[in-house]
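Student: Could you look at this predicted model? Sequence included:
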Amino acid sequence: MKLLYINKNINLSQPIIAQLNKMGFEVDVLIESLPKPSDRFSVFDRFFNIFSRVILKDKFYFLNKEKKRFQAYAEKKLKKKTYDYALFMRADMYPASLIRKVRKQSRMMVNYQWDGLDMYPGIFDFIPFFDRFFVFDSFDIQKYPQYHFLPLTNFHYNENHVKTDTKFDFFYVGVGLEERIRWTHNLKKFCDENGLKLKAIMTIPDFREEKITDSVSLQHNGISLKENDAYASNAKTVIDYKLKNHNGASFRVFECMAREQKLISNNPNLKDYDFYHPDNIFFTDFEDFTGLGEFLEKPYHKLDQKIVEKYSIGNWLKYALDFGEYEPIDLPLWKSS
């Protein structure tokens, strides 16, 4: 079975491709590495950027140039090829011309949208091209019943996890949004007052000054999936920050499940999943940490192995592709406020 895999998240692609190979697929990876961006300081590009903005009233010269480069690359890569499956992650990130081309060359097209649909409304134009279209937020299923979206959570991919010594009480890695930075410093204060250790790594834009410390680091470069796994394995508890437009469970939730590790989060919707247990997940607004100390003292509540296996990358891919035997993955139905 030939499968075309399309995902710009190179880090996350590694375990997915490995699992697809394990399942017997011949995988053609469209994006094996991210292309080098255009040189914004070259005389040629600076001239045409100004020309586009002033004469053509187009503010997206560099963005359009990158799209054209990617399209030319994709056309060459996919020439005269056909596939049994095409698996997209976040199809909204690609031009319509690529979606149409892959549709013509694939027997079945599948997309997993791990962001809220209203965040990237352009995705609605692509929905008719897909045979199976998955969302991780049940509000999207209820809000747009005419599209017949399928439910799907994120997954865990490290099935052979080895526990290591605990070096941190809390660990977080992610994008350094202002709100997250403030919440992290609130937690740092709680840790300082209670003799606990925090390790947080947040990426910030290049124009912002880096501030790197043993506990909270604001840095320009992110870390690899391997580094993330190593840090997380050294932590007693993982931090999960919910975005305003996201109601589904993040990858951190399932990574903690595989490691038998505690989680603190500001996403109260997690209590509606079958994997929730109050000894494993603590809810806070990251302003008031009442009860967190007591939560840390309780041992992790071991989950039923059937639940853990249900959210594994192997079952996840079988369900997404409707391939072989699998346990369907559903979402809680939340009432909109």
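Tutor: Yep, that arrived.
Student: okay, CA-based contacts and neighbour counts for the rest of this
Tutor: Will do.
Student: quick one: the helices in the stretch 201-337 of the chain?
Tutor: 225-233, 251-259, 292-297, 305-310, 313-321 (DSSP state H, counting those that start in this stretch).
Student: And the last one, what does it pack against?
Tutor: Packing partners of helix 313-321 (3 or more C-alpha pairs under 8 Å, 6 or more residues apart in numbering; DSSP states H and E): helix 10-22, strand 132-135.
Student: What helices and strands are in contact with the first one?
Tutor: Judged by 3+ C-alpha pairs under 8 Å, 6+ apart, helix 10-22 is in contact with strand 26-29, helix 313-321.
Student: Tabulate the ones you listed (a markdown table), appending distance to residue 109 and mean neighbour count.
Tutor: Shown next, in a markdown table, are these (distance: least, C-alpha to C-alpha, whole Å; neighbours: other C-alpha atoms under 10 Å):
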| stretch | distance to residue 109 | mean neighbour count |
| --- | --- | --- |
| strand 26-29 | 14 | 17 |
| helix 313-321 | 9 | 20 |
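Student: Please compare the first structure with the one that follows:
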Amino acid sequence: MEETKFDGLTGKRILFFSPAFFGYEDKIKKKMLELGAKVDSFDERSVVRASGRALLKLNRDIFNQRTENYYAKILSIVKKKNYDYVLFVKCDMPTERILKIYRKCFKKAKFCLHMWDSIKNIPGIEKKFKYFDFISSFDRMDCKTCPELHFRPLYFGDEYRREENATEEYDYDLCFIGTIHSDRWKVLKQIKKQSEMKEIRIFYYPYLQSKFVYYFYRLIKPEFWGTSIDEFRFEKLSGELVSDKVAKSRTVIDIQHPGQTGLTIRTIEMIGMNKRLITTNQDIKNYDFYDPENICIIDRRNPVMNMNFELDYKPLDKELYYKYSLEAWIYEVLGNEK
């Protein structure tokens, strides 16, 4: 594909595939539309039920035929459109055969892939790289080992953009809102216990995709033994509710997946919110916004909070706020900068 000068997204046609993830895919589409693009979007996954996603973790190949049928149906809807970009986020389910067909159908489009998971968590993803013109990843270490990857951390949406010190009265000292996976519950229990001992006000919303997932974890995870189903939440909070709870909190807890070194989206959202952070991610020290006055790094195996909750957030340089905005992210994952 020939290199062309980037002139913004006005009038550009984009075919967008992303996993459904707390509505983030809708925010990306909305922002692309605001930037002038014409967007057709679809779930990247052919499996949407929690039980199916659980099987997906064991062996995604069992859904290959279903996935190929799913993408064939989408192609029958969009094949006559002339796209400028075909953007995939993650691309864990599409087979190589699907990507070949789409590339053949949309010969003039620039195919872009953004990895918001680490390579080792997506079996077979490296075999798909050859079908893309531009690949970016949120994982700094993956980008160091794979020259095809362009490093691009995640972003904060407009609802997480706050004026400096906009909230002076806080309902909570600590806030955790997130899906319970890997060892998150084990770490969170320790933090919650310390908070209660130190009389630190904490709001936490431990989300599970379904009650099926809860009972499955009760079977395989020792830290779930003895828990009550009432300790967990099964309804997703809207982005507006999440940002409201975060705004009323001094500090936010981030517990990244142990298989990832890339920063979670919650971490980046705290840049826009001007919030202090407690995180298990040791690699955060290597980012341009890191400041030990704002960020406390804890050991996930022995999480000890050493943070003065009375201190205010130390503001960052203004250019960093645009760098981590959703608008800047969209331009970069399409292989452009504005």
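Tutor: Yes, it's here. All values reported here derive from a predicted model rather than from experimental measurement.
Student: if we compare the helices of the stretch 201-337 of the first structure, which one ends up closest to residue 218 of the first structure?
Tutor: Evaluated with C-alpha to C-alpha, the helices of the stretch 201-337 of the first structure place helix 225-233 nearest to residue 218 of the first structure, the distance being 15.4 Å.
Student: Quick check: that closest one compared with the second structure, mean distance?
Tutor: On superposition with the second structure, the mean distance recorded for helix 225-233 of the first structure (mean C-alpha distance after the TM-score superposition for the first structure) is 2.3 Å.
Student: What range does that helix cover in the second structure?
Tutor: Using TM-score structural alignment, helix 225-233 of the first structure lines up with residues 239-247 of the second structure.
Student: in that stretch, what counts as buried?
Tutor: Across stretch 239-247 of the second structure, burial judged by 16 or more other C-alpha atoms under 10 Å covers 239, 242, 243, 245, 246, 247.
Student: Find the nearest non-adjacent residue to the fourth one, please.
Tutor: What that stands for is residue 245 of the second structure. Nearest residue to residue 245 of the second structure, sequence neighbours excluded (C-alpha to C-alpha, 6 or more residues apart in numbering): residue 175, at 7.6 Å.
Student: Now do the residue mapped onto that neighbour from the first structure against residue 77 of the first structure, distance only.
Tutor: Aligned counterpart of residue 175 of the second structure in the first structure: residue 171 (TM-score structural alignment). Residue 171 of the first structure sits 40 Å away from residue 77 of the first structure, going by C-alpha to C-alpha, to the nearest Å.
Student: Name the residue in those two with the higher neighbour count.
Tutor: Just comparing residue 171 of the first structure and residue 77: by other C-alpha atoms under 10 Å the higher neighbour count belongs to residue 171, 25 against 14.
Student: I'd assumed that one was in a strand, is it?
Tutor: Yes - assignment of residue 171 of the first structure by DSSP: H, G, I helix; E, B strand; the rest coil places it within a strand.
Student: Tell me how far it lies from residue 46 of the first structure.
Tutor: From residue 171 of the first structure across to residue 46 of the first structure, the span is 41 Å (C-alpha to C-alpha).
Student: and residue 53 of the second structure, what is it in contact with?
Tutor: Residue 53 of the second structure makes contacts with residue 47, as judged by C-alpha atoms under 8 Å, 6 or more residues apart in numbering.
Student: Which helix or which strand is home to it?
Tutor: Assessed by DSSP states H and E, residue 53 of the second structure sits inside helix 50-58.
Student: So which bits of that helix are buried?
Tutor: Buried, per 16+ other C-alpha under 10 Å, within helix 50-58 of the second structure: 53, 56.
Student: Check stretch 116-125 of the second structure too.
Tutor: Under the neighbour-count criterion of 16+ other C-alpha under 10 Å, stretch 116-125 of the second structure has 116, 117, 118, 119, 122, 125 buried.
Student: picking that back up, the helices and strands packed on helix 313-321 of the first structure: which one's closest to residue 278 of the first structure?
Tutor: Here strand 132-135 is closest among these (C-alpha to C-alpha), at 26.0 Å.
Student: now that closest one: which residue numbers in the second structure?
Tutor: Using TM-score structural alignment, the partner range for strand 132-135 of the first structure is residues 134-137.
Student: A helix includes residue 118 of the first structure, no?
Tutor: Yes - under three-state DSSP, residue 118 of the first structure sits within a helix.
Student: What does it correspond to in the second structure?
Tutor: Aligned against the second structure by TM-score structural alignment, residue 118 of the first structure finds its counterpart in residue 120.
Student: Quick check: closest non-adjacent residue to that match.
Tutor: Residue nearest to residue 120 of the second structure in three dimensions, not counting chain neighbours: residue 259, with 7.7 Å by C-alpha to C-alpha, 6+ apart.
Student: how close does the match of strand 132-135 of the first structure sit to the first structure?
Tutor: Relative to the first structure, stretch 134-137 of the second structure is 0.8 Å off (mean C-alpha distance after the TM-score superposition for the first structure).
Student: related to what we said a few turns ago, what's near enough to touch the match of residue 175 of the second structure?
Tutor: By C-alpha under 8 Å, 6+ apart, the contact set of residue 171 of the first structure is 198, 199, 200, 231, 232, 235, 237, 238, 239.
Student: rerun that using 7 Å as the cut-off
Tutor: 198, 199, 200, 232, 235, 237, 238, 239 (C-alpha atoms under 7 Å, 6 or more residues apart in numbering).
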